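K.L.:
All I have is the shape, not the residue letters:
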């Protein structure tokens, strides 16, 4: 790929194209990359109520406008908001049977504590506690009662679409969850989908339980996404390997996504971060992604998005599965500017969204937007529009407010007092001046407006391991080796070429509040398709 192959091999590789699609709330972006990961063509279409329509239209335009033969497309990657929307809107979720393996130790707090009535209704009434569980070091709290698990399964028979199993400290020892899974499939049938909490979340029981139930509830949603994506590609004669974007900036095979749909949550901002790294050539920077409604700011660390270390609320539910560390503010191309707000000019946080070209002042509408301000101040040129009637002093005041919002957000995401490189991506990047306080350099790379779709198409696949080890029982070097091997195995299972898998990060945290010289080890590995 770098010119070291013979001509015949190079010619064959030139035709190994890949499509990256990122479905956002306002637009669906798509990019076509060649075998050297160069952007050949990009398109942007409006996201509709049926998001598959936007995907079909994006693929149609990519093929038509680029002239690339559908037979030469080998890979297709999709970043989607389907699962996020399903949780937020409480729609299309499956009915879930939950069994917490932790009695008598965990009975003080019932399952689904803190869930609102609408989400409880969507999930269904089948949440139970059963005996079992482990200590932090893998010692049993209580034995698993097979007859008890089987009885609970019979109570939920015919009334659930999936089962979630959550054991105390299951990420340390998965044996009881696996045994319970075997019983579930014996009673409810071999095709009953089962989500194991040890494969989803971190150590904390309640947050991991919540994440596992949500994952089980999303299994039908992701199945519809994959079927729709396959149908869209098949309709154009594209026979490609399908990948779905994860929220750590990497990919997973569609088969893997069918088991872990919750890992797609918040993949949009991470696609933009990965795309920004690829387009700019930087591996450590702040990424500012400005869309039509919001600005998402993330941190690029060694080429990947920084992960959040705190528990994350998802649709009002507290979870602890991995999520990107993203700060969102209400500033985008369609953000509404009010010149006569209380105390002067106010900016947002509301937006006209996809109605920008109808409601914006430069388009003949009656609403002053951030895009109007950028055009008036000469930062952007929009053919066929007129900004002469806009009040320049009001626009300059609004620009100062927007600049302050960005500078404060950048300062909140920095980990040191010094200036940092800032990569600008997204169509709303026209709002940003040439200099910002706290930014050493402001880089706006080629194809910045399609960074999310390009990030979706980049071909690395990751795996993670998170486990507590007792150094009374393990040597430190053996602990790190075991954790690395587990992460590499997970990456290979998700679709990475085992020969290319490398360790991306290793983090070990002594847990002073636990006996036995306990150590929490987190490892991430990634490799090429």
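P.N.:
Arrived safely. The model shown is predicted, which means the values in this text are computed figures rather than measured ones.

K.L.:
C-alpha from now on. contacts and neighbour counts both.
P.N.:
Noted.

K.L.:
so what's residue 441 up against?
P.N.:
Residues in contact with residue 441 (Cα atoms under 8 Å, 6 or more residues apart in numbering) are 420, 421, 422, 435.

K.L.:
Repeat that for residue 269.
P.N.:
For residue 269, the contact set (Cα under 8 Å, 6+ apart) comprises 289, 296, 298, 326, 452.

K.L.:
ok, so of the residues you listed, who is nearest residue 79?
P.N.:
In terms of Cα to Cα, no member of those lies closer to residue 79 than residue 452, at 8.6 Å.

K.L.:
Could you confirm the closest one falls within a helix?
P.N.:
Yes - assigned with DSSP: H, G, I helix; E, B strand; the rest coil, residue 452 falls within a helix.

K.L.:
another structure for you, compare them:
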């Protein structure tokens, strides 16, 4: 049986076929199309033809996509969202959508209501929850919103009111209206959790189109029996049903795919990875086999959120980065020719000097027609190459946890532009299949489930709380598509809340299992 992995980047769409021993059978790299789906179909068709395998023997198909990220950044294809915050009047001083970019608020409708409900930090009632009030709000939005986001004060501690609102929404607006509950998406911190929930609600149409398009592409190529998964941003997979419920979890899945794929190729579980694409370079760390998560609030499209995100440093440096002279200085990026590199770079017959042209001019790479790069002055090329090295060194230093030199796994289609010697780097590991590490990462991933809640140990003993959180994390992994008997807990995080008088603790558990 075979696995097909596809990763859609801003410049290229990569596809691979792995056999049951996780050995690479075939790989292709095609330009990402403007409509995404065409590029996926083209990559899928080419990799299957190259692999020469029977379609019925494809058992799993995985997709890593930037669609949700792009929708937020470009403000396109987002759903109209209605936000219900449970916590009036206590939270009226800071309203929903505070500090959001105006154009994004407009795209999401900007509709919100503050309703009674919510809890104190000790679990006590903030104000009386009113079903009548919720029904009136939902009825006033009928036909005006396409998704609902529900946010309760301290729902990380008690979330029954959020779930009751979801039930009422199904009764008033119909079962097909998606409802995002903040307690299932973000962490503690009302505003950041609310922001993540609103974005999740706004992305459901994007995910519906993306997942349906992937399924249609598979069917068009005669793949009818494969289990279909999408990539999460923690380096694991989720079923299509789970992805449609939590589309925000696909944001930043591209870098995590590359980190997992790079580590697999290098045979390592703890390593720093540099993934160089056509437009950007991403630097991340694999710790214990999974990408290191960020401990800080993360900005997504100009919105501050606190849902799970990988710890990644991204810089505007890639194979297609445009190189210019600025007085006595030379600049590289951040703008790029992107997927048009085979048309616009000098070595491919174009008229734009790119980072790839610089590497070719200095003899560090051989792509396209090297003679066409000879028009670049040597001193200009050397300054540009030095700039590329400096940008890379600074980014790597930001991810290091000590001052010592480190080993780096270098992958990505644009990795040919990176010098072999970098300050602060002891060894650079390259692999012949590194150009498609992202698609390999998508193919080898497991299924995960994560559960987070605030427990008050004086009310629920620690062991009982741990068992409760573990069982819910296992259920999430199962819902995401993991085989129950293979699910194992891989991470337990306990953070005491110092301001709470009754020994309250934020407990987060992550469980991982194998594919169906």
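P.N.:
Yep, that arrived. Predicted model, so just to flag it, every value in this text is computed and none were measured.

K.L.:
about what we covered before: top of the contacts of residue 441 of structure 1 by neighbour count?
P.N.:
residue 422 (25 neighbours; other Cα atoms under 10 Å).

K.L.:
any idea how far that one is from residue 379 of structure 1?
P.N.:
Using Cα to Cα, to the nearest Å, we find residue 422 of structure 1 at a distance of 18 Å from residue 379 of structure 1.

K.L.:
Among the contacts of residue 441 of structure 1, pick out the one closest to residue 20 of structure 1, please.
P.N.:
residue 422 (23.9 Å).

K.L.:
give me every residue that touches the equivalent of residue 237 of structure 1 over in structure 2.
P.N.:
Under the alignment defined by TM-score structural alignment, residue 237 of structure 1 is paired with residue 222 of structure 2. By Cα under 8 Å, 6+ apart, the contact set of residue 222 of structure 2 is 55, 56.

K.L.:
can you check residue 75 of structure 1 too?
P.N.:
Here residue 75 of structure 1 is in contact with 17, 18, 19, 240, 241, 242, 243 (Cα under 8 Å, 6+ apart).

K.L.:
The third one matches what in structure 2?
P.N.:
Translated: residue 19 of structure 1. Alignment note (TM-score structural alignment): residue 19 of structure 1 maps to residue 4 of structure 2.

K.L.:
Kindly provide the distance from its match to residue 439 of structure 2.
P.N.:
Taking Cα to Cα, one finds residue 4 of structure 2 at 9 Å from residue 439 of structure 2.

K.L.:
ok so, going back, now the contacts of residue 269 of structure 1 as CSV including neighbour count?
P.N.:
As requested, those are arranged in CSV below (neighbours: other Cα atoms under 10 Å):
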residue, neighbour count
289, 28
296, 26
298, 27
326, 20
452, 33
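
K.L.:
Residue 97 of structure 1: which of these is nearest?
P.N.:
residue 326 (31.8 Å).

K.L.:
what helix or strand is the closest residue to the closest one other than its chain neighbours on?
P.N.:
Among residues not flanking residue 326 of structure 1 along the chain, residue 298 sits closest, at 4.9 Å (Cα to Cα, 6 or more residues apart in numbering). Taking DSSP states H and E as the criterion, residue 298 of structure 1 maps to strand 295-301.

K.L.:
What residue in structure 1 is paired with residue 362 of structure 2?
P.N.:
Correspondence of residue 362 of structure 2 to structure 1, assessed by TM-score structural alignment: residue 377.

K.L.:
That match: how many residues sit nearby?
P.N.:
17.

K.L.:
do the one 5 residues further on as well
P.N.:
A count of nearby residues for residue 382 of structure 1, using other Cα under 10 Å, gives 12.

K.L.:
Could you double-check that it lies in contact with residue 375?
P.N.:
Yes - using Cα atoms under 8 Å as the test, residue 382 of structure 1 is close enough to residue 375 to be in contact (7.2 Å).

K.L.:
Alright, calling it a day.
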